[in-house]
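**Q** Provided below for reference: sequence and predicted model.
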Amino acid sequence: MSIDTAPTNLTARAARIVSDMTVAERAGLLFHPMVFLDETPDLDAPSPLTGVSLRELIVDRGIRFITLGAIPAPDRVAGAIQVLQDLATTTGSRLPIVFATDPRHSFVQNDGASHRAAGVSQWPEPIGLGALADEDLVRDFARIVRGDYRAMGIRMALHPQIDLTTEPRWARQAQSFGATAPLTGRLTRAYLEGLQGDALGADSVAATVKHFPGGGPQQDGEDPHFPYGREQVYPGGRFEDHLAPFRDAIAAGAGIVMPYYGMPVGLELDGEPVEQVGFAFNRQIITGLLREKLGFEGVVISDFGLITDQVVFGKPFPARAWGVEQLSREDRTLKLLHAGVDQFGGEFDTTLVTTLVEDGRLDIARLDESARRIVQLQLRLGLIDPPPQHSAPVLGAPSDVARGLEAQSRVMTVLVNPDAPSPAHLPLTGSRRVHLQGLDASALPAGWVAAEAAAAELAIVRISAPFEPRDDYFLEAGMEQGSLDLPADLVAEIAELGKRMPVVLVVTLTRPAILTPVIADVAAVVADFGASDAAVMRALTGEIRPEGRLPFELPRSMAAVADSRPDVASDSADPLFPAGWSAL
């Protein structure tokens, strides 16, 4: 088909473009798989994620939205993407591909949530940006992300995540901004301004705000990627708190919204019980609340893998069809469309839609409604009428790297600092003989010496937030779930070290940790939210002042966590450190 490039109303243009497409091409727009990208793409090799080749996805199935998992070096991505764009724009609908990605500028490596920075500047996790609460920094960070993505050919971000971190055990807290709606809303607006600009346009990266209507209050903090974590609960009646950041995001012009996997239990809206099915399957939530009440007119993409049960790398990965597990794949597809979803994340079997149309179960008008929204997004991004080429930003520019490193130190939060001068009083000054655990000696300042415990005057111990390792399902090993208690052997080791010398404890808070058993055995405690060893030492020595405040509380015990309400911020009894705490 030829693409109409006449300057006119985008909605009308999108409708004309869709009307010229075959049913199969229209259906292809509704599917959004993930692929791994090599520097030199083999168009005919089956993907380890889908079993389908890139050529089949693009040519035979008409797919025009793809999320990138593993990628080559960032400066090689644009060339690889161009190979796929050349194929897309010369076959079928001739529409270009919109490439998307999960976050790529921080520390956590989790194939289902985020990628560790490589070849770009590295920043603290978003929860650290929440600890600093600096809107200007968040806006500038998002602008850097936008420049890097555009240089790679990526025009859609599967972030920001704006869920509230109200359940201390929840696995996804590192990618959120914190526990309160006002702060999350302010930082969300700043992030969208940086990523999309003043309005979604040809210079933007389209933001996907997730997970509507707020994914934090999971029962027992379990992750709804897996069957045991499907329930989402509101015993404190705080649904509106979790919804509030999405109101801010929609007002700020978010281009895309992603509903959560979670299945609400016992929720009522406007006096009516909400159907106990995953949010993307729920018409009350997607059409009634998001579309009609909140006025969202953009694209709704489901979270990934709601329709098809899979086995990935030998691990089972059941469809996240919570509440509708008994339905066939076709019926799940139809229910998603009826709810108001436009695009199916992680799915690639386009016959699910074409068969529904052929069988008369799906009205072509409903297919066209979503196809028009999706094409309109491409038009707004200037992908169908490519704008003049400008020089691309430099990936991993030294100034960006320096800003990211500085931010890693700035967001760190001092939880305990000795009142009186001592070897562990922060900032640490002068040359030291220091015993290190969990840090590399190469990060020490000039004049410092790494020593065995017997010869050291001070110990610096760096640990991570605890979690329960699990590995029965695909992606499960990368999710930090379960108890927040430190391992007993680690508690004993820190206690023994504390008897010999002052200990500065540095804990990486990708989620809260129960520090009560070690607090009496250490002299100082500092939290980081994703930082290199060098950034940690710059904060400990005062080269860069740690300015963060806790973005969530640190509970005193797991019993207090179990007694708290998952939808209520800072709800545990007598927390060891309250939200907002800093000892400086």
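**A** Cool, got the structure.

**Q** hey, let's count contacts and neighbours off CA atoms from now on
**A** OK.

**Q** Residue 65 and residue 560, how far apart?
**A** Look at residue 65 and residue 560: by CA to CA, to the nearest Å, they are 44 Å apart.

**Q** Who has more neighbours out of the two?
**A** Counted by other CA atoms under 10 Å, residue 65 and residue 560 do not tie: residue 65 has more neighbours, with 24 against 14.

**Q** Now do the contacts for that one.
**A** 29, 31, 32, 33, 97, 98, 99, 100 (CA atoms under 8 Å, 6 or more residues apart in numbering).

**Q** structure B:
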Amino acid sequence: PWGVEQLSVAERHYKALMAGIDQFGGNNDKAPVLIAYELGVKEHGQKFMRQRFEASARRLLLNIFRVGLFENPYLDVEESRATVGNPLHMKEGYDAQVKSIILLKNSDQQLPILGRKKVYVPKMYSAAMKDWGGNYAQARLEYPVNIDLLRKYADVTDNPSEADLAIVFVQSPISAEGGYSARDRRNGGNGYVPISLQYGTYTASDARAESIAAGDPIIDPSIKNRSYKNKMVTAANVMDLQTILDTKDMMMGKPILVSVTANKPMVFAEFEKEVSGIILNFGVSTQAVLDVMFGKYEPSGLLPVQMPANMATVEKQAEDVPFDMEVYVDQAGHAYDFGYGLNWSGVIKDKRVGEFVRK
């Protein structure tokens, strides 16, 4: 809060409103806005502050009206019924989800799961954390998927010794701090920390000593270098990895399948050798994942990005050069490169691969 360090959060909101600001980005808490309103009532009166808020409302809504979003507020009920929940549209959307799912590993043809099997699904621990919007989520231990939905496909047990196989549902490694740590800054660092693509503790020994970007001339002029070299981070969801490894021990040699929901590339070296199958999605429904795993659909997705062998290759890649990472190679010798994916018969080699994958 440069220049208003002495003001409270609500007072900063009030100052912004009095300067003519209409909208607060990245703020999901209405409390300081309401307090700012009361501060204005105290200084200028209720009529003035109501007019001030209505002026913001008018300016914000006018931009919406100008692009025609609310030109006609009336709906044709029959047209709405024909559009919302249209079966054809829903099918096309669901088909797109299914087609995006990527089968990375399938040792001994463990997938698809055929017949009515007894499945063990471990609960997942999620650490307490704040998201980018500052919203706080409490620590919790819970099933990662709707168990009632899973029971439509298989019998579910909490006892690994009774199970025919295990399915572990995880997310790709989460960097809760998003590359900047206020704690690091308070402790004398520059604030910048690695964004790791692995679960376990990562030391950025291969990072640049001098960052490409300069420091923070406005926010913090004392910072001239954003390098995070030699700093250590651990993924907020490191327990996802531990759960995979613990499940491996508890299943006593029985198949373990891992379903990964990812939002970026990740390092599979931490667990690939410990499991029988890996299926990857980038944010589809659980039903779509289960429909593929249990054989209703055959996987056809291809990797849209390279999956790195390790964090060293991530640090050493050039930001403006494509396909320059060392990719992960699994037990079967399959390289997790752009355009790679399996179907039930093996590595996909269709028209898409011939057209888009580099030779």
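**A** Right, received. Where do you want to start? If you're wondering where the values come from, they're calculated on a predicted model, not measured in any experiment.

**Q** ok but residue 436 of the first structure is inside a strand, no?
**A** Yes: using DSSP: H, G, I helix; E, B strand; the rest coil, the assignment for residue 436 of the first structure is a strand.

**Q** State the number of residues packed around the aligned partner of it in the second structure.
**A** With TM-score structural alignment as the criterion, residue 436 of the first structure lines up with residue 121 in the second structure. Using other CA under 10 Å, residue 121 of the second structure has 24 other residues around it.

**Q** Assign the closest residue to residue 121 of the second structure other than its chain neighbours to helix, strand or coil.
**A** Leaving aside its sequence neighbours, residue 121 of the second structure sits nearest to residue 167 (CA to CA, 6 or more residues apart in numbering; 5.3 Å). Classification of residue 167 of the second structure by three-state DSSP places it in strand.

**Q** Distance check, residue 167 of the second structure against residue 254 of the second structure.
**A** In terms of CA to CA, residue 167 of the second structure sits 11 Å off from residue 254 of the second structure.

**Q** Repeat that for residue 321 of the second structure.
**A** To residue 254 of the second structure, residue 321 of the second structure is 42 Å away according to CA to CA.

**Q** When those two are compared, which one has more neighbours?
**A** Between residue 321 of the second structure and residue 254, residue 254 has the larger neighbour count (other CA under 10 Å), namely 17 against 8.

**Q** For that one, which non-adjacent residue is closest in space?
**A** residue 165 (5.9 Å).

**Q** burial measure for that neighbour, as a count.
**A** 21.

**Q** repeat for the one 5 residues further on
**A** In terms of burial, residue 170 of the second structure registers 20 neighbours under the definition other CA under 10 Å.

**Q** In the first structure, what range does the host helix or strand of it match?
**A** Following DSSP states H and E, one finds residue 170 of the second structure within strand 165-171. Strand 165-171 of the second structure corresponds to residues 458-464 of the first structure when matched by TM-score structural alignment.

**Q** Going along the chain, name the helices of the second structure.
**A** 9-18, 31-44, 46-66, 77-83, 87-100, 147-150, 182-186, 238-251, 286-293, 311-316, 351-356 (DSSP state H).

**Q** what about the shortest one, how far off from the first structure?
**A** For helix 147-150 of the second structure, the mean distance from the matching residues in the first structure following superposition reads 2.2 Å, by mean CA distance after the TM-score superposition for the first structure.

**Q** Okay, buried residues for that helix please.
**A** residue 150 (16 or more other CA atoms under 10 Å).

**Q** Quick one: list the elements packing against that helix.
**A** Contact here means 3 or more CA pairs under 8 Å, 6 or more residues apart in numbering; DSSP states H and E; on that basis helix 147-150 of the second structure packs against no helix or strand.

**Q** Distance from that helix to the middle of the chain?
**A** Helix 147-150 of the second structure sits 23 Å away from the centroid of its parent chain (CA atoms, centre = their mean, to the nearest Å).

**Q** The fifth one now?
**A** Its chain's average C-alpha position is 21 Å from that of helix 87-100 of the second structure, according to CA atoms, centre = their mean.

**Q** Give me the angle between it and helix 286-293.
**A** 60 degrees (axes from the mean of the first three to the mean of the last three CA atoms, to 10 degrees).

**Q** So what touches helix 87-100 of the second structure?
**A** For helix 87-100 of the second structure, using CA under 8 Å, 6+ apart, the contacting residues are 281, 282, 284, 285, 288, 289, 292, 297, 299, 300, 301, 302.

**Q** What is the equivalent residue in the first structure for the third one?
**A** Counting by TM-score structural alignment, residue 284 of the second structure corresponds to residue 531 in the first structure.

**Q** ok, now the last one?
**A** Under the alignment (TM-score structural alignment), residue 302 of the second structure pairs with residue 549 in the first structure.

**Q** For that match, give its distance to residue 132 of the first structure.
**A** From residue 549 of the first structure across to residue 132 of the first structure, the span is 6 Å (CA to CA).

**Q** now do residue 397 of the first structure
**A** According to CA to CA, residue 397 of the first structure stands 23 Å off from residue 132 of the first structure.

**Q** now residue 582 of the first structure
**A** Distance from residue 582 of the first structure to residue 132 of the first structure, by CA to CA: 11 Å.

**Q** Of those two, which one has the most company?
**A** Applying other CA under 10 Å to residue 582 of the first structure and residue 132 shows that residue 132 carries more neighbours, namely 23 against 20.

**Q** residues in contact with that one?
**A** 410, 411, 547, 548, 549.

**Q** Check residue 458 of the first structure too.
**A** Contacts of residue 458 of the first structure (CA under 8 Å, 6+ apart): 423, 424, 432, 433, 434, 435, 501, 502, 503, 504.

**Q** Count the neighbours of the third one for me.
**A** Meaning residue 432 of the first structure. 19.

**Q** Find residues that contact each of residue 582 and residue 132 of the first structure.
**A** Joint contacts of residue 582 of the first structure and residue 132 (CA under 8 Å, 6+ apart) are 548, 549.

**Q** From residue 20 of the second structure, how far off is the nearest residue to residue 36 of the second structure once chain neighbours are set aside?
**A** Nearest residue to residue 36 of the second structure, sequence neighbours excluded (CA to CA, 6+ apart): residue 14, at 4.5 Å. Note on residue 14 of the second structure: its distance to residue 20 of the second structure, by CA to CA, is 10 Å.

**Q** right, and residue 233 of the second structure touches residue 196 too?
**A** Yes: using CA atoms under 8 Å, residue 233 of the second structure is in contact with residue 196, at 7.2 Å.

**Q** Neighbours of the match of residue 284 of the second structure, how many?
**A** 26.

**Q** Repeat that for residue 492 of the first structure.
**A** Residue 492 of the first structure has 14 nearby residues by other CA under 10 Å.
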